[in-house]
Structure formats: C-alpha cells, structure tokens
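give me the fold of what follows.
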Amino acid sequence: MLYSGITPADKRRAFRERLASGELLRMPGAFNPLSARLIERRGFDGVYISGAVISADLGLPDVGLTTLTEVAARARQIARVTDLPALVDADTGFGEPMNAARTVQELEDAGVAGLHLEDQVNPKRCGHLDGKQVVATEVAVRRVRAAVEARRDPNFLIMARTDARATDGLDAAINRARRLVDAGADAIFPEALRDLGEFEWVRRALDVPILANMTEFGQSDLFTVDQLRDVGVNLVIWPVSLLRLAMGAADRALTLLDAEGSLTDAVGEMQHRRDLYDLIDYASYTRFDTDIFDFTVPD
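Predicted structure coming up:
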C-alpha cells in the first residue's frame, strides 16, 4: 500500500550486489509510476527512467529542455512506488560540473538507485540522431568527478554515458570510457553501438559494468537479452518502448472512436478495471482504516 516498503539505501545496496554478480539485469523504461508497478509485477530486475520519455510526456523534444526539478520530481514519483531499483537519465547534469554535483544529491534524495551523465554538448539531442557533438574529454571527466565527489551514499551508482562512437569512432569511445572510469564512474553506457561485435569489444576493454540501449528506430539493432548476455553486457534498457506502445494504442483507439463513435470494439484490448485495481492494491486501502477509508471496491 502507498509506497515501497524498501528504503532507497537498501535498493541501492541490492542493485550493487546484483551488478557485482555479473548477471544481466533487465530494466524496461517506465513512463509513469503505474507502469513501474507493472514492470515489477512482470518480474524484471529494475526500472529505467528515460529523459526522452519525460520530455515527450511534457510535449517537448529530447533536446535538453527539461529541468532538474522536472526530472527529479518524476524520478521520485516512480522510485517510491516500486521495490525495484530505478536508474535515471540525468542528461548532461543540467549544467556545469557544479550543477552535475547538485543533480546527484537531488536524485539521491528522490530515492533512485543511480543515474547516468552523458558527454554531449548543450543543448543535447537524442543519442540516436545525427548531428550530435560531444564535449572535450577533460570536460566530461570533470562532470564525472564532480558527481562522484557529491555522492553521499557510496552505493548510489554513477554511470557515465559516452556518445563518442557516433562522432569519433569506436576506439575513441573506448578511450574516453576508460578516462571516465578513471574519474570514478561505476559503469559505462556506450551509446549507439552498431553491432554485437562492438559491444563485445567494449566489454573486453573495460572492467566495469556496461549498459546496452535497445531503443527502437535507432542506430543499434534490437538484440535479444540472450545475445547481449553472451557478449558480457550487464544491463539492458528499453527506454521508450512502453510509451511508444501505449501511444500507438491510444492513437488507434482515438481513430476508432472518431470513425465509429464508440470504443466498444476496443474494450477487449483495454486493461480491465479489476486488473488496474489489483495493480494499485485498492484492497489494502479498504483494509487500512475503515473509520477513514469507508469505500468498497466493486466486483
């Protein structure tokens, strides 16, 4: 009932332990707290909170327009309703290294298990679009160092994302990743790798966990969990998939409603009310205090 019964510190500790085990952790992207509950119910290992999803939810493109306040608020809403660890996209840290330091503490307070900081210039853009630019390696290193210095919980994961594969090639991306690990990054997110061989090459070059981004319509092929596990990937995210599916279904429903004047033919595709009530644990609220909560849940 209400929120997770597991503290953020315990989620972070468990997340670190599972990462250290070497197993591959699956983290679908939640577009709201309710979808995070569903991710947990279906047995996944964690929840990813995408900056692209937050900006799209606000009706904005993913070009660095969202604020730390907006991202921290949504991260808090999602992290507090699930027992799973949440990893959040912190873009470039929302400014200079000092801003990246504040970002770490704000997101620690939001209850997430970790974040990733990227090395693009501002304004940033989606990692699978052309025309990206990355900052100088020393600037990216300063961002990571500031983030690590600001961290209060040693189990809070600080992941460094590099977009250098698209701008400078795979070797440059690996060299930059090594510098970011030396600066204190706990894990690396090599964005927009082209094939499994590139993931395997990055895995061999680094001694920290690496993440694979399986986003649709992007530069990377959509590899299976087994394929990624076989080349040593430690985390895989599907950042925008659930939002895309939900918006596709909503678009089809509105088209049907406009054409037919009714959604009768779509009722079978909807989440049933009883399943929604079960997911949000309505029954626990009715039991909590009948003197205050005196409503009943219909069959």
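
C-alpha from now on. contacts and neighbour counts both.
Will do.

what does the strand or helix carrying Lys11 rub up against?
In this structure, Lys11 sits in helix 8-20 according to DSSP states H and E. Helix 8-20 is contacted from outside by 25, 83-85, 111-114, 153, 155-157, 209, 234, using Cα atoms under 8 Å, 6 or more residues apart in numbering.

how about it: buried residues?
Using 16 or more other Cα atoms under 10 Å as the test for burial, helix 8-20 gives Pro8, Ala9, Lys11, Arg12, Arg13, Ala14, Phe15, Arg16, Leu19.

before we move on, what about stretch 276-291?
Burial within stretch 276-291, assessed by neighbour count using 16+ other Cα under 10 Å, is assigned to Ile280, Tyr282, Tyr285, Thr286.

which one among those gets closest to Met98?
The closest of these to Met98 turns out to be Ile280 (Cα to Cα; 38.6 Å).

quick check: that closest one vs Ala113, distance?
Per Cα to Cα, to the nearest Å, Ile280 is found 22 Å from Ala113.

and for comparison, fold this next one:
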Amino acid sequence: MSYLIGADAPPGPAGARFRDLVAKPGIVQLPGAHNGLAALQAKAAGFQALYLSGAAMSASMGLPDLGIITVDDVCFFIRQVARASGLPVLVDGDTGYGEALNVMHMVRAFEEAGAAAVHIEDQILPKKCGHLNDKKLASADDMAAKVAAAARARRNLFIIARTDAVASEGMDAAVARAQKYLAAGADAIFPEALTDAGMFREFARRVKAPLLANMTEFGRTPFFTAKEFEEMGYRMVIWPVSALRVAAKAQGDLYATIARDGGTRAMLERMQTRKELYNVIGYHDYEALDASIVSTITPEGMPR
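The predicted structure follows:
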C-alpha cells in the first residue's frame, strides 16, 4: 500500500535517508521513474532510491529537454514519485532555474515536495542533454555560487554538482571545477558524458568525493553495469530515461496496432492485466481502508 494511506511512512527526512544510502557499502542504484506508477514498479523490483530525470519529465509533457519546464512542473512529478513509493528521490535540477536566489527557491520547493537530493549543472540556458554537442558552460565561479546558495537553503537535501566540462574544456578543467564545487558545499559530484572506462577511473582517482555515474542509452558513455561503475570508484549510478524509453516504445506500438487493426487484440500479451495493475497500485488496500472508516456524525448544536 502507498505510504500515503498506510502506517509505514518512512522515518526521518528524505535527504537524511539518501545520505545514509550513499554512506553504506555498495553502489546506490537509481533507476529513472517518471511517474507514480513507475515509482511503485521500481520499488517492487527492490530498488531503495529513485531518480527523476529532467529529460523524462520534459518528454512526458511533450517537450524537449532544453530547460523549458519550471520548478512547479518538477514539483508535480516529485510529489507523485516520492508519495507513491516512499523512497528517497534524486531530482534533476537542471541549471537551478536561474541564479543564486532562484536556486535557493528551487531547493526549498523541491524539499517541500518530498525530494531527497538534487543535482544542478554548470551549463547555461538553453541547456542541453549532457550527451549532445555544443553545450555552453557557466563560469566555474558562477556555478560555485549556485552550489553555495543551494547548500545555504537546504535543510536536509543532498546536493550533487554536475559538471559538463569534460567535453569542451577537458579532464583537468572538469576536475578543477569539481574541487571548486565541493569547496562551495556540494556533497557529491556528477561528471557527465565520460566516454570510456579510463576517463571514469581517472576522474574518480582525482576527485575524492562521492561520485555519480550516468548510464543512459544512445549517448556517449558505453554500457557499464552498476558493479563495474562501483569498481571504477562511483557511489551512485542512474538510468535516467530507460523506463520512459521502454514505455514510450510500447505505447507507440499500441497506437500503431489500433490504427492498423482497428483494435488491441494483437497487443494483449504485452499488456499489464487489470489484476497486475491493481496489485501494483494497492487498489484493494484502498478499498479496505475506505470500508474501515466510520462515518463522522457532526453534532447539530451546542449542549444546553
């Protein structure tokens, strides 16, 4: 049952629970969950934390990942994913939605919505997916100011600074930026779009902090497993858009089948059944709770 209506609400702030996961042995695996249903399915598979991707949120809204969505848009996704699963959620904070004061607003809004952690990146708008070309970077000092603002505003939020500098400025510059962001208050570093195992190992050797790896498909990074990232020195790994890609492909196939056949019979074996869906969302638990609630009787007036 969703912790929203159950007695099993997770203890303690989400940020503290995320920090505890990072401190434990083993790499923290964070699959992308772009809505509440995906969050419940990931939890059922045994994951202990989730990732909310800006690209997945944007695509869910029919928009490209170019920094178009707002803080309020993201909070809508945070609330459903965190509430449905009860798991700590790492959220893509893009460039922080502005400068220092905007970053502080974002941090407070995300925490209030239920986020456990956020990463912000050192691009300027219009930002791009980290695996695309022609990314424009903010100065290291400007990004460090954003990190410092985030650290000042947070209550328990775990702050990850992402650097996209490797592609355009090289490894030395990326390492220098990472050191500056850590000094400004970042809890961890996310080096984006590294292209081989040697680069992942070098960055980990030179930056002594918890590191996050991005295992996205169709990008610049070769396929590595969670275990391989752990052996290269990384404490966290995300699969940001994988669930959305699979769901979107299946959804496109469904619509094509209806248009071709005038019905869905050919897709039935690929569908989640009604029973399976109800099991995931706890339908009967909600029914039982509803039936257990005694109707309130309101007094008609004051006793005399």
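
quick one: TM-score?
The TM-score (TM-score structural alignment, normalised by the length of structure 1) is 0.93; 291 aligned residues with a Cα RMSD of 1.5 Å.

picking up where we left off before, quick one: the helix holding Lys11 of structure 1 to structure 2 mean distance?
For helix 8-20 of structure 1, the mean deviation from structure 2 after alignment is 2.6 Å (mean Cα distance after the TM-score superposition for structure 1).

which residues of structure 2 does the next helix or strand after that helix align to?
Downstream of helix 8-20 of structure 1, the first helix or strand assigned by DSSP H and E is strand 25-28. Mapped onto structure 2 using TM-score structural alignment, strand 25-28 of structure 1 covers residues 28-31.

from the chain's centroid, how far away is that stretch?
9 Å (Cα atoms, centre = their mean, to the nearest Å).

show me the contact partners of it.
The contact list for stretch 28-31 of structure 2, computed with Cα under 8 Å, 6+ apart, reads 21-22, 42, 47-51, 226, 235-240, 242-243.

narrow these to those in helices?
Those of the contacts of stretch 28-31 of structure 2 mapping onto helices are Leu21, Val22, Ala42, Ala226, Ser242, Ala243, per DSSP state H.

export those residues as a markdown table, with columns for distance to Glu192 of structure 2.
Listed next are these as a markdown table, based on distance: Cα to Cα, whole Å:
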| residue | distance to Glu192 of structure 2 |
| --- | --- |
| Leu21 | 22 |
| Val22 | 19 |
| Ala42 | 24 |
| Ala226 | 16 |
| Ser242 | 17 |
| Ala243 | 20 |
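
now do the same contact list for Ile158 of structure 1.
Going by Cα under 8 Å, 6+ apart, Ile158 of structure 1 touches Gly114, Leu115, His116, Leu117, Val144, Ala147, Val148, Ala185, Asp186, Ala187.

measure how buried the second one is and give me the count.
Neighbours of Leu115 of structure 1 under the rule other Cα atoms under 10 Å: 25.

quick one: map it onto structure 2.
Taking TM-score structural alignment, the alignment pairs Leu115 of structure 1 with Val118 from structure 2.

wasn't its match part of a strand?
Yes. Under DSSP: H, G, I helix; E, B strand; the rest coil, Val118 of structure 2 falls within a strand.

ok, the closest residue to it other than its chain neighbours - how many residues close by?
In space, and not counting its chain neighbours, Val118 of structure 2 is closest to Val91: 4.7 Å by Cα to Cα, 6 or more residues apart in numbering. When neighbours are counted by other Cα under 10 Å, Val91 of structure 2 registers 25.

rewinding a little: of the contacts of Ile158 of structure 1, which is the most crowded?
Within the contacts of Ile158 of structure 1, most neighbours by other Cα under 10 Å means Val144, with 31 neighbours.

what's the helix or strand harbouring that one aligned against in structure 2?
Per DSSP H and E, Val144 of structure 1 falls inside helix 137-150. Aligned by TM-score structural alignment, helix 137-150 of structure 1 corresponds to residues 140-153 of structure 2.

just the residues contacting the matching stretch, thanks.
Contacts of stretch 140-153 of structure 2 (Cα under 8 Å, 6+ apart): 96, 99-101, 103-105, 107-108, 120-122, 159, 161, 177, 180-181, 184-186.

stretch 54-61 of structure 2 now?
With contacts defined as Cα under 8 Å, 6+ apart, stretch 54-61 of structure 2 is touched by 34, 64-65, 68-69, 74, 77, 91-94, 129, 240-241, 244.

which one of these is nearest Arg265 of structure 2?
Closest to Arg265 of structure 2, out of all of the contacts of stretch 54-61 of structure 2 and judged by Cα to Cα, is Leu244, at 23.6 Å.

the closest one reaches Asn35, doesn't it?
No. The pair Leu244 of structure 2 and Asn35 does not pass the contact test of Cα atoms under 8 Å, sitting 9.5 Å apart.

state the distance from the residue nearest to the spatial centre of structure 1 to Phe94 of structure 1.
Structure 1 has Tyr48 as the residue nearest its centroid, 2.4 Å off, counting by Cα atoms, centre = their mean. For Tyr48 of structure 1, the distance to Phe94 of structure 1 equals 19 Å [Cα to Cα].

next: Arg152 of structure 1.
19 Å.
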